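> 3D, please:
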Amino acid sequence: MPSLLLVVFGLQLALHVINTVGANTINELLWILYTKLPTPTSTSAQKAQKLKREVVRLKRELNAVSAQDNFSKWAKLRREHDKALSEFEKSDGSVRSHQTKFFSTLSTVRWVTTSGARLSLQFWYSKKPMFWLPQGWVPVYVEWLLSFPRAPKGSISINIWDIACASMIALISEALTAVYVLMTKKAPPTAQPQAFEGAPQGNAAESEKKEL
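Next comes the predicted model:
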């Protein structure tokens, strides 16, 4: 069984990576991987992409034909375009519904395995010392702070160890970022801002449909 010290450190490292990369970015990457697997959802996603390409092709052909000069061909292309667009919207709606459920499940699993696990460990092991300080090494009031909230005095509590891990990971991350900037002369990559974790990109979908 891994040491509790390492478990707490690993949870803080996972939380730091998620916050740095961005939950939405991770969701999108996992969704792409999921749609590559042989599942019914991947089949629907591939069908939606195929219909999208067909709609775009018909739209271009429709724009290239004059309704006045060649009405019969224009009307035929129009019917084909409207039919393909209707099928695409239906297929795309189904895929986006699955995507929303997928993101919601990911968000729940991610919280349970990171923040939820962290809070559970802090509650369950609140009285357990992570390790002991040498006797008389720090003043009494510092011993009390380091054992907060319920660990034995003279020890390091899981809450304080958790804070120490988070601070150390943040410092190392900032140091690595500074080294990266100095070596490459480029700004460090940053995660995309997100309003609601796991929410589908509605504006992108609407603009995409407008283009079709």
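> Please make it C-alpha for all contacts and neighbour counts, starting now.
Noted.
> after the strand or helix carrying V55 comes which helix or strand?
Element membership for V55, per DSSP states H and E: helix 40-64. Next along the chain after helix 40-64, taking DSSP H and E as the criterion, comes helix 71-111.
> what separates that following helix from the chain centre, distance-wise?
A distance of 23 Å separates the C-alpha centroid of helix 71-111 from that of its chain, computed with Cα atoms, centre = their mean, to the nearest Å.
> Could you list the buried residues of the next helix or strand after it?
As assigned by DSSP H and E, the chain's next helix or strand after helix 71-111 is helix 117-124. Residues 117-118, 121-122 are the ones in helix 117-124 that count as buried (16 or more other Cα atoms under 10 Å).
> One more sequence to fold, the one below, so I can look at both together:
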Amino acid sequence: MSLLITIFLLVFITQLVSWIGQTVLLELAYALYLRLTRSAAFARQQALKSEILATKSELLKTSAQDQFAKWAKLRRSVDKGLADLEKLNSQIASSKSSFSLKFNSAIWILTTGVQFVVGWWYRRQPVFYLPEGWFGPLAWWLAFPFAPAGSVSVGVWQMACKRVVVLGERVVKDLTGESLDYVHVSS
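A predicted model of the protein is given here:
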């Protein structure tokens, strides 16, 4: 794959992650992770919740005055279940926090980190050459910082790609926004 397309795809993927949002991606990835790993803690949490709800339902049906022994036993069971659930929720939150750190690191490496590496690795290589004399004395800026004179550098190409992708996003948002406003006005 050519350097030109590779850089464009990297910039596009980075912007796509930005548009979707890391939080949304994290929630989707964590849900997928839980399904794939069949987390015992998550399964236990679900079972404990349903058990607590069933016991609490029975507790509400039991009279504290008429059947005190049964009511007290159910009450202790609910309290113990809630304490266990709180402890389990704490473990799951800790696990999710750890997953979040790893996921966010992976996203950064796969988007921003790869762009830095590509920019550094190909810093002296031109993405493409410009026809001679098109930009006159400003042609050196397009080759900034290390590409040969008369060419476009990786850094400049990344900036141009990002600008085009962001502009494309704005156009799509404007088009969908106008169509939604039009539907809203005509209704």
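> Who are the packing partners of the helix holding V55 of structure 1?
helix 23-36, helix 71-111 (3 or more Cα pairs under 8 Å, 6 or more residues apart in numbering; DSSP states H and E).
> Show me the residue at the heart of structure 2, geometrically.
Q22 (2.3 Å; Cα atoms, centre = their mean).
> so who does that one touch?
For Q22 of structure 2, the contacting residues are N104, by Cα atoms under 8 Å, 6 or more residues apart in numbering.
> Tell me the residues of structure 1 aligned with stretch 83-96 of structure 2.
Alignment of stretch 83-96 of structure 2 against structure 1: residues 86-99, by TM-score structural alignment.
> Then stretch 152-168 of structure 2?
Going by TM-score structural alignment: stretch 152-168 of structure 2 matches residues 156-172.
> Run through who's touching that stretch.
5, 8-9, 12-13, 16, 122, 125-133, 146-151.
> hmm, which of those are the buried ones?
Neighbour-count burial (16+ other Cα under 10 Å) applied to the contacts of stretch 156-172 of structure 1 gives 8-9, 12-13, 16, 122, 125-130, 146-151.
> mind checking how far the residue of structure 2 most remote from its centre is from A72 of structure 2?
Distance from the centre of structure 2 peaks at D66, with 54.7 Å (Cα atoms, centre = their mean). Noted for D66 of structure 2: a distance of 11 Å to A72 of structure 2, by Cα to Cα, to the nearest Å.
> returning to that earlier point: which of the residues in the match of stretch 83-96 of structure 2 are buried?
For stretch 86-99 of structure 1, by 16+ other Cα under 10 Å, it's 87-88, 91-92, 95-96, 99.
> What residue in structure 1 is paired with A40 of structure 2?
Per TM-score structural alignment, A40 of structure 2 is aligned with T43.
> ok, its match - how many residues close by?
Neighbouring residues of T43 of structure 1 were enumerated by other Cα atoms under 10 Å; the total is 14.
> so what's it closest to, chain neighbours aside?
Leaving aside its sequence neighbours, T43 of structure 1 sits nearest to T35 (Cα to Cα, 6 or more residues apart in numbering; 7.9 Å).
> Pretty sure the one you found sits against S42.
Yes. The pair T35 of structure 1 and S42 qualifies as a contact (Cα atoms under 8 Å) at a distance of 4.2 Å.
> Off-centre distance for stretch 70-89 of structure 1?
Taking the mean of its C-alpha atoms, stretch 70-89 of structure 1 sits 38 Å from the chain's own mean (Cα atoms, centre = their mean).
> Hmm, I typed the wrong one, I wanted stretch 177-187 of structure 1.
That offset, for stretch 177-187 of structure 1, works out to 25 Å (Cα atoms, centre = their mean).
> Same question for it: list its buried residues.
Buried positions in stretch 177-187 of structure 1, judged by neighbour count with 16+ other Cα under 10 Å: none.
> how far does the helix or strand containing L176 of structure 1 sit from the chain's center?
Assigned by DSSP H and E, L176 of structure 1 belongs to helix 158-184. Taking the mean of its C-alpha atoms, helix 158-184 of structure 1 sits 21 Å from the chain's own mean (Cα atoms, centre = their mean).
> re the thing from before, of the buried residues of helix 117-124 of structure 1, which is the nearest to N63 of structure 1?
Of all these, N63 of structure 1 sits closest to A117, with 56.6 Å by Cα to Cα.
> what do we get in structure 2 for that closest one?
A117 of structure 1 maps onto V114 in structure 2, by TM-score structural alignment.
> what's W108 of structure 2 in contact with, if anything?
W108 of structure 2 neighbours (Cα under 8 Å, 6+ apart): none.
> For it, give its distance to I52 of structure 2.
Relative to I52 of structure 2, and taking Cα to Cα, W108 of structure 2 is found at 41 Å.
> Done for today, thanks.
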